[in-house]
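Visitor: coords please:
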Amino acid sequence: MKVTFGNVQFGKATLGSALFYAVNVTVSSSLIGLVVDRAWASFADGPWDPLLYGESSDLIFPAACLLVLTAARLILPPAPRWKAILVDSSLYLLTLLICYGAGSLADGEGVGTAFGGAFFVALLSLFTLQLPAAWALIAWATGHLDPTAPRGEQSPASSPVGSLL
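Guide: Predicted coordinates for the structure are as follows:
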C-alpha cells in the first residue's frame, strides 16, 4: 500500500507482509506468555496465580501492538535490519507499558501505581518469556518482509521520519 502526500511516499513494506509480520509477532509471543504463565501457576506451590490475559481488558495490548507494528512497517523508511529490530522491539515494549499503564489509570489507580504496575507487567512478561519471544520473533520476521519497491528506489530521505532515524 502506497500513499503519496506531496512528494513523500509512505509504505515501505506491503500491507499483507506488514500485517502478517505484526500478527506473527503479537499473537505468537502473547500465546507463549500465556502458556508459560499458566504453567507457572499450575504448580501447587507455584510462584503466582495466573496474571496475563485473565480479563477482557488485557486483550487491548495485542490489538494495539498489532496496529503499532503494522503501522511502523508501513510508515517508517527502509532501514538496516538491525535498526528495524531495535525500533520494533522498543515499540513492542512501549506499547505494553502504555496499554497496561493506561488500563490501570482507567481503573482509578494513581499515576505512580499505574506506572509501577505497567513495569511489573513488563517484568512478568520477561519471566513468562513473552518479551524474549517477541524480540526473537521480531529478529526472525524482519527478514521476511516484502518491500514495496526495489532497494535502489527506497531512500530514508523519502520519509519525514527518515531524518529521525
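Visitor: from here on, contacts and neighbour counts on C-alpha atoms
Guide: OK.
Visitor: Now do the buried residues in the helix or strand hosting I138.
Guide: Here I138 sits within helix 130-141, counting by DSSP states H and E. Residues 130-135, 137-139, 141 are the ones in helix 130-141 that count as buried (16 or more other CA atoms under 10 Å).
Visitor: closest to V3 among those?
Guide: Nearest to V3 among the buried residues of helix 130-141: A141, at 24.0 Å, using CA to CA.
Visitor: all helices of this structure, in order?
Guide: Here the chain has its helices, by DSSP state H, at 15-42, 60-75, 81-106, 111-127, 130-141.
Visitor: Any figure for the gap between the closest residue to S104 other than its chain neighbours and T95?
Guide: With sequence-adjacent residues excluded and distances taken as CA to CA, 6 or more residues apart in numbering, S104 is closest to A114, at 5.0 Å. As for A114, its distance to T95 is 14 Å (criterion: CA to CA, to the nearest Å).
Visitor: how about this one, so we can line them up?
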Amino acid sequence: MRKIVLSFLTLLAISCDKNDNTPDCSAVDCISLAIYVKLINSKTSNNYIQENNLTSDNISIINVNNESISFFILPESESIYNKTIAIVPNQLNQTISVENLTEILLLYEITPPKTNSCCDFGDIENLEVTSEYSFEFDDNVNMLTIYI
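Guide: Okay, here's the model as predicted:
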C-alpha cells in the first residue's frame, strides 16, 4: 500500500504544471517583429529594388555603434512585401545605405509587449525618417515606403 501511495504522489508531482501565468509557447511558430522597407521609384512608381536588380550586396544597414544590422530582401511575390527589405529592429538608430542613393536614417521606439501571449513582441512607435526622400509608414503592417 505504501508503494501505491508513493507512486501516486510521484505521478501527481510529475504531472503538475507550473502556475506562473506564462503560456507554453513551445509549439507556437511566431513571426518576429520586423520593419519592412519598400523603396519606390517616385518617377515610375515601380519597386526600386526590383527595377534595379538590387541584392543585399548593394545595401547595408548599420546602427549608431557602426555595427551591421541583419536584414534580408524578401523574394519577388504578389504580396505587399514584394522585394522589400526586412529589418529586425533594435532600440538603436539605424542607417540604411543603398547603392547610388542618399543614406536613410531610421529612428523609432519599440514598446514593451502588451500581453503575455506567445507572439507579442511589442510594437514600433514614433518612427522618424531623416532623409531627402518622402515616406509613409503603415503601422498595421510595419511597412515603411520611401519614395526615391
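Visitor: Could I get the TM-score for this pair?
Guide: The TM-score (TM-score structural alignment, normalised by the length of the second structure) is 0.28; 74 aligned residues with a CA RMSD of 5.3 Å.
Visitor: tally of neighbours for the residue nearest to S104 of the first structure?
Guide: As a burial measure, A114 of the first structure scores 22 neighbours (other CA atoms under 10 Å).
Visitor: three-state assignment of K3 of the second structure?
Guide: Secondary structure, DSSP: H, G, I helix; E, B strand; the rest coil: K3 of the second structure is helix.
Visitor: Equivalent analysis for the one 4 residues further on, please.
Guide: Classification of S7 of the second structure by three-state DSSP places it in helix.
Visitor: neighbours around it, how many?
Guide: Using other CA under 10 Å, S7 of the second structure is surrounded by 12 other residues.
Visitor: check contacts around it.
Guide: Shown in contact with S7 of the second structure (CA atoms under 8 Å, 6 or more residues apart in numbering): no residues.
Visitor: before we move on, back to that, will you turn the helices of the first structure into CSV that also has distance to V8 of the first structure?
Guide: Shown next, in CSV, are the helices of the first structure (distance: least, CA to CA, whole Å):
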stretch, distance to V8 of the first structure
helix 15-42, 18
helix 60-75, 11
helix 81-106, 20
helix 111-127, 36
helix 130-141, 26
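Visitor: which one of the ones you listed lies closest to V3 of the first structure?
Guide: For the helices of the first structure, the distance to V3 of the first structure is smallest for helix 60-75, at 9.6 Å, taking CA to CA.
Visitor: In space, what's closest to E128 of the second structure - neighbours in sequence excluded?
Guide: Using CA to CA, 6+ apart and skipping residues adjacent in sequence, the residue nearest E128 of the second structure is L107, 5.0 Å away.
Visitor: Might one say that that neighbour is in contact with I124?
Guide: No. Counting by CA atoms under 8 Å, L107 of the second structure does not reach I124; the two are 10.2 Å apart.
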